[in-house]
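**Q** Give me the fold of what follows.
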Amino acid sequence: MARAGLTAERVTVAGAELADEVGLDRVTMSQVARRLGVKDASLYAHVRGLEDLRGRIALLAADEKTLRIAEATAGRSGKDALVAFADAWRAYAHAHPGRYTATQTPIRIDPELAARAPGPRRAVELTYGMLHGYGLAEPDLTDAVRLLRSTFHGFVALEAAGGFAHERSPQRSWIRALDALHTLLEHWPAPREGDPS
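**A** From the prediction side, this is the model:
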């Protein structure tokens, strides 16, 4: 019988908090159980195992990150929207490193849970909506989404790993990188002749 008050949501939040403290790859079911003051077996009434828990953490994080981005970009367009979007992404990665890792790691997620989670779907809508403001259409939209994700994730991953040893402030480089992205998005190159879509 499941312990009173223990739910899949509570288990997920406990796992997410632990991931932020020790890293997603170091979270174990035993650690989560200890955090909640229950025996390991009690967790299995709510999550199927560690992979299921990681999937739930990824969905929780996607919802949280998307909400922050939506709030930051509301009513903005063009460069203002791009900067607000990027800053919210980076701030979430700094504040919740374990959860953020879950959003960037290939994890098998229960399709039924994924279908009910608004975060991933809303993230796509927000990103494409912002880029429509630059006048982009497919296949350029997909290419631009991949460029932004690569830039944002690459920057925050290097920053978290201490990869910016130069004396110049990473914040200054971040600002200049966003300036460069804005300029590129405004002057997106025409497709090459014969490029497949």
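**Q** C-alpha only now, for contacts and for neighbours.
**A** Fine.
**Q** which other helices and strands contact the top helix by length along the chain?
**A** Scanning the chain for the helix with the most residues, using DSSP state H, yields helix 50-73. When contacts are defined as 3 or more CA pairs under 8 Å, 6 or more residues apart in numbering; DSSP states H and E, helix 50-73 sits against helix 8-22, helix 78-95, helix 97-104, helix 118-132.
**Q** one more to put side by side:
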Amino acid sequence: MVRVGLTPERLARAGAELADEVGFEEVTVSALARRFDVKVASLYSHVRNSRDLKVRIAQLALEELADRAAGALAGRAGKDALTAFGHVYRDYAREHPGRYTATQLRLTPQEAAAGAGGRHARMTRAILRGYDLPEPDETHAVRLLGSVFHGYVSLEAGGSFSHSAPDPEETWPKILDALDALLRNWPA
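**A** Predicted structure coming up:
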């Protein structure tokens, strides 16, 4: 067998590609070994097990998503920032469905601290500074945005909006407008 230059990073990237092709749930060390045409045992010097591989994929996806969000938010504030942030999440989920699913993997505190989750939270809070929400309302708003973005993206990906009018493309900007209006008029 030919050595294929395996590293944990290369395995995570290949696992992310596999997740986009077949679904994050289907990614295993065995499936990845088949992709590289190597024995499963040869991968265990790079990843401990399927959980370790999935954590690496999740961290890669969170990093990619954070990089995209940071680029989209540069120079924006208020509703423009909120809209750009929402579009980044929705677009990423459409382009990389398996990786997006990976971003929802429950991580241990140590795994989360080693990843880009904190960057996502800081960017969300930066957007919310434009709405001047005090604590704990800012934290409530962070959770609201995450819930709406993830909920919409997940329902749309699952086909929940394909059975009725209007088209989801019409609904998405309305949701972003509604979020902006809510944040500007946050309940006391």
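**Q** what's the closest of the helices and strands packed on helix 50-73 of the first structure to residue 155 of the first structure?
**A** In terms of CA to CA, the element of these nearest to residue 155 of the first structure is helix 78-95, at 8.6 Å.
**Q** which of the helices and strands packed on helix 50-73 of the first structure is buried the deepest?
**A** Mean neighbour count (mean count of other CA atoms under 10 Å) peaks for helix 97-104 among those, with a mean of 23.
**Q** neighbouring contacts of the following helix or strand past that one?
**A** Using DSSP states H and E, the helix or strand that follows helix 97-104 of the first structure in sequence is helix 111-116. Applying CA atoms under 8 Å, 6 or more residues apart in numbering, the set of residues contacting helix 111-116 of the first structure from outside is 56, 59.
**Q** And helix 111-116 of the first structure, how far out from the chain middle?
**A** Relative to its chain's centre, helix 111-116 of the first structure lies at 17 Å (CA atoms, centre = their mean, to the nearest Å).
**Q** Next: stretch 138-148 of the second structure.
**A** Distance, stretch centre to chain centre, for stretch 138-148 of the second structure: 15 Å (CA atoms, centre = their mean).
**Q** once aligned to the first structure, how far is that stretch on average?
**A** Compared with the first structure after the fit, stretch 138-148 of the second structure shows a mean deviation of 0.6 Å (mean CA distance after the TM-score superposition for the first structure).
**Q** Flag every buried residue along that stretch.
**A** Neighbour counts over stretch 138-148 of the second structure (16 or more other CA atoms under 10 Å) mark 138, 141, 142, 145, 146 as buried.
**Q** And those residues, which is closest to residue 169 of the second structure?
**A** The closest of those, once distances to residue 169 of the second structure are taken by CA to CA, is residue 145, at 18.5 Å.
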